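Colleague: coords below, sequence missing:
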């Protein structure tokens, strides 16, 4: 059954005009009155059955049906902060991280970042990546849409971080000597995971992260691409008890 993100309150038996994005998607699929769909608003584990009641030229009305709670979200909430890879690799990273259940994504500019964004261009990129995350949630069955936060420099982001809470931890993907294997670390229910761009973080940047409470971890002896490393870490964090 087609699934659509509908960022509005969903109430059983209500008649609802779908927001523009969902309405366009319904029309692209050539759905008709009487067709069944699934709605979710990205804020809970609930999703709702719904039925198309009217198809306009640019608007779609549905009747919201029964709610059901699903269990598709990872038990551990992981917030990914990543030095943005170049070209279309960030799109791919956002899509796959969403499929893996990431809680949020923070795009960062770092010393070795190829992609440099600011102002209106940065805002447009973030809006685009948020739409990529929404589409990935619609496809994969996730009901919590990860927030793609505004672009910051690494230093800005570290400075703005709140004091670490006891039920969360901060992990830095690093190749430096002494980094513990991620799979061997005891983990909490919430984590912030920092990963660099192509070429990784610079030594001074890693030192800054360590001073901000991050612990260095490793995925093994191989050097992975920036987007591969971040996704391998998310997979590991999702699978570990």
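Modeller: Cool, the structure landed. Note that the coordinates shown come from a computational prediction; the quantities given were computed from them, not determined experimentally.
Colleague: CA only for contacts and neighbour counts going forward, please
Modeller: OK.
Colleague: any chance you could map the strands in this structure?
Modeller: With DSSP state E, the ranges of strands along the chain come out as 3-5, 15-17, 36-40, 46-55, 60-69, 77-83, 104-109, 147-148, 152-153, 168-173, 180-181, 190-195, 215-218.
Colleague: Now the lengthiest helix in the chain: buried residues?
Modeller: Identified as the longest helix of the chain according to DSSP state H is helix 119-140. By 16 or more other CA atoms under 10 Å, the buried positions in helix 119-140 come out as 122, 125-126, 129-138, 140.
Colleague: so who does the nearest residue to residue 115 once chain neighbours are set aside touch?
Modeller: Once flanking residues are discounted, residue 115 sits nearest to residue 86: 5.3 Å by CA to CA, 6 or more residues apart in numbering. Neighbouring residues of residue 86 by CA atoms under 8 Å, 6 or more residues apart in numbering: 113-115.
Colleague: So among these, which ones count as buried?
Modeller: residue 113.
Colleague: returning to that earlier point: need the buried residues of helix 119-140 in CSV (columns: distance to residue 69).
Modeller: Converted to CSV, the buried residues of helix 119-140 look like this (distance: CA to CA, whole Å):
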residue, distance to residue 69
122, 36
125, 32
126, 30
129, 27
130, 24
131, 24
132, 24
133, 21
134, 19
135, 20
136, 19
137, 16
138, 16
140, 16
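Colleague: take a look at this one as well, against the first:
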């Protein structure tokens, strides 16, 4: 049986005994219904994972002891920052979940001219928290020991103007370049995915003026939730862990 892989944002060291936080304890005690004597794997996002034994298992309290540390990592050698214009319904949740599974390092939700999502400040803050929780759950599921950073949503133009040494890419079905024609990125990749309605002409010009290169993956126009995952897969195959 696979040992459950759980995120616990706490300082961890060999031999220590402590109570898990509410989220981890709830998952262990109420969802998985694990018992004392069973083992779990904890990670705190700082690298590696800790094998722990459950000492007390209840619905409100789960106490564990750290038995050993494993330096195992499954991070991609390619740092990828996705700039994703916020999509409607559960499409954004899906994109974040699957992008984490595919090894993305950072995600910034963006507002563009044709973005169909309008949220008040309080609802946007709750959405941001929800997206980070989705990223944590995806890391637990796929065995990552690092947490993808979900940045606070900002305007597209702000993100385009951020200083970076990364290779900057935008997906476009009629672009001259393909991923195979790109030189291997030396400082990671930032790539931009637009909304259901696409970018305006002004936004496309702005992306070019800020150093973004149009790339194509084929002749078809991809949906926004398909585009991010397709580009991520192609980048990992060409320059990241899928190609090794």
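Modeller: The structure has been received and is ready for your questions. Predicted, not measured: the structure shown is a model, and the values here were computed from it.
Colleague: Kindly present the strands of the first structure as CSV, with separate columns for mean neighbour count.
Modeller: Conversion of the strands of the first structure to CSV gives the following (neighbours: other CA atoms under 10 Å):
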stretch, mean neighbour count
strand 3-5, 24
strand 15-17, 17
strand 36-40, 22
strand 46-55, 19
strand 60-69, 18
strand 77-83, 24
strand 104-109, 24
strand 147-148, 20
strand 152-153, 17
strand 168-173, 20
strand 180-181, 16
strand 190-195, 22
strand 215-218, 22
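Colleague: For residue 235 of the first structure, which of those strands is the nearest?
Modeller: Among the strands of the first structure, strand 77-83 comes nearest to residue 235 of the first structure, with 10.4 Å by CA to CA.
Colleague: just to revisit the earlier point, can you name the residues of the second structure that the longest helix of the first structure overlays?
Modeller: The aligned range for helix 119-140 of the first structure in the second structure is 121-142, by TM-score structural alignment.
Colleague: Now that stretch on the first structure. Mean distance?
Modeller: Relative to the matching residues in the first structure, stretch 121-142 of the second structure has an average distance of 0.6 Å after the fit, by mean CA distance after the TM-score superposition for the first structure.
Colleague: So residue 171 of the second structure versus residue 63 of the second structure, what's the distance?
Modeller: Between residue 171 of the second structure and residue 63 of the second structure the distance is 48 Å, computed by CA to CA, to the nearest Å.
Colleague: so who does the alignment partner in the first structure of residue 229 of the second structure touch?
Modeller: Alignment note (TM-score structural alignment): residue 229 of the second structure maps to residue 231 of the first structure. Contact analysis of residue 231 of the first structure by CA under 8 Å, 6+ apart lists 93, 96-97.
Colleague: export those residues to TSV and tack on distance to residue 78 of the first structure and neighbour count?
Modeller: Shown next, in TSV, are those (distance: CA to CA, whole Å; neighbours: other CA atoms under 10 Å):
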residue	distance to residue 78 of the first structure	neighbour count
93	15	23
96	14	21
97	10	24
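Colleague: ok, so of those, who is nearest residue 30 of the first structure?
Modeller: Using CA to CA, the contacts of residue 231 of the first structure come closest to residue 30 of the first structure at residue 96, 27.3 Å.
Colleague: Need the counterpart of the closest one in the second structure.
Modeller: By TM-score structural alignment, residue 96 of the first structure lines up with residue 98.
Colleague: What is the neighbour count of residue 11 of the second structure?
Modeller: 9 (other CA atoms under 10 Å).
Colleague: quick one: it and residue 44 touch, right?
Modeller: Yes: if you go by CA atoms under 8 Å, residue 11 of the second structure and residue 44 touch, sitting 7.3 Å apart.
Colleague: ok now do the residue most central in space within the second structure, which residues does it touch?
Modeller: By CA atoms, centre = their mean, the second structure has its centre lying nearest to residue 100, at 3.5 Å. Taking CA under 8 Å, 6+ apart, we find residue 100 of the second structure in contact with 135, 138-139, 148.
Colleague: and in the first structure, which of those residues remain?
Modeller: Among the contacts of residue 100 of the second structure, the ones whose aligned partners also stay in contact in the first structure (both residues aligned by TM-score structural alignment, their matches' CA atoms under 8 Å) are 135, 138-139, 148.
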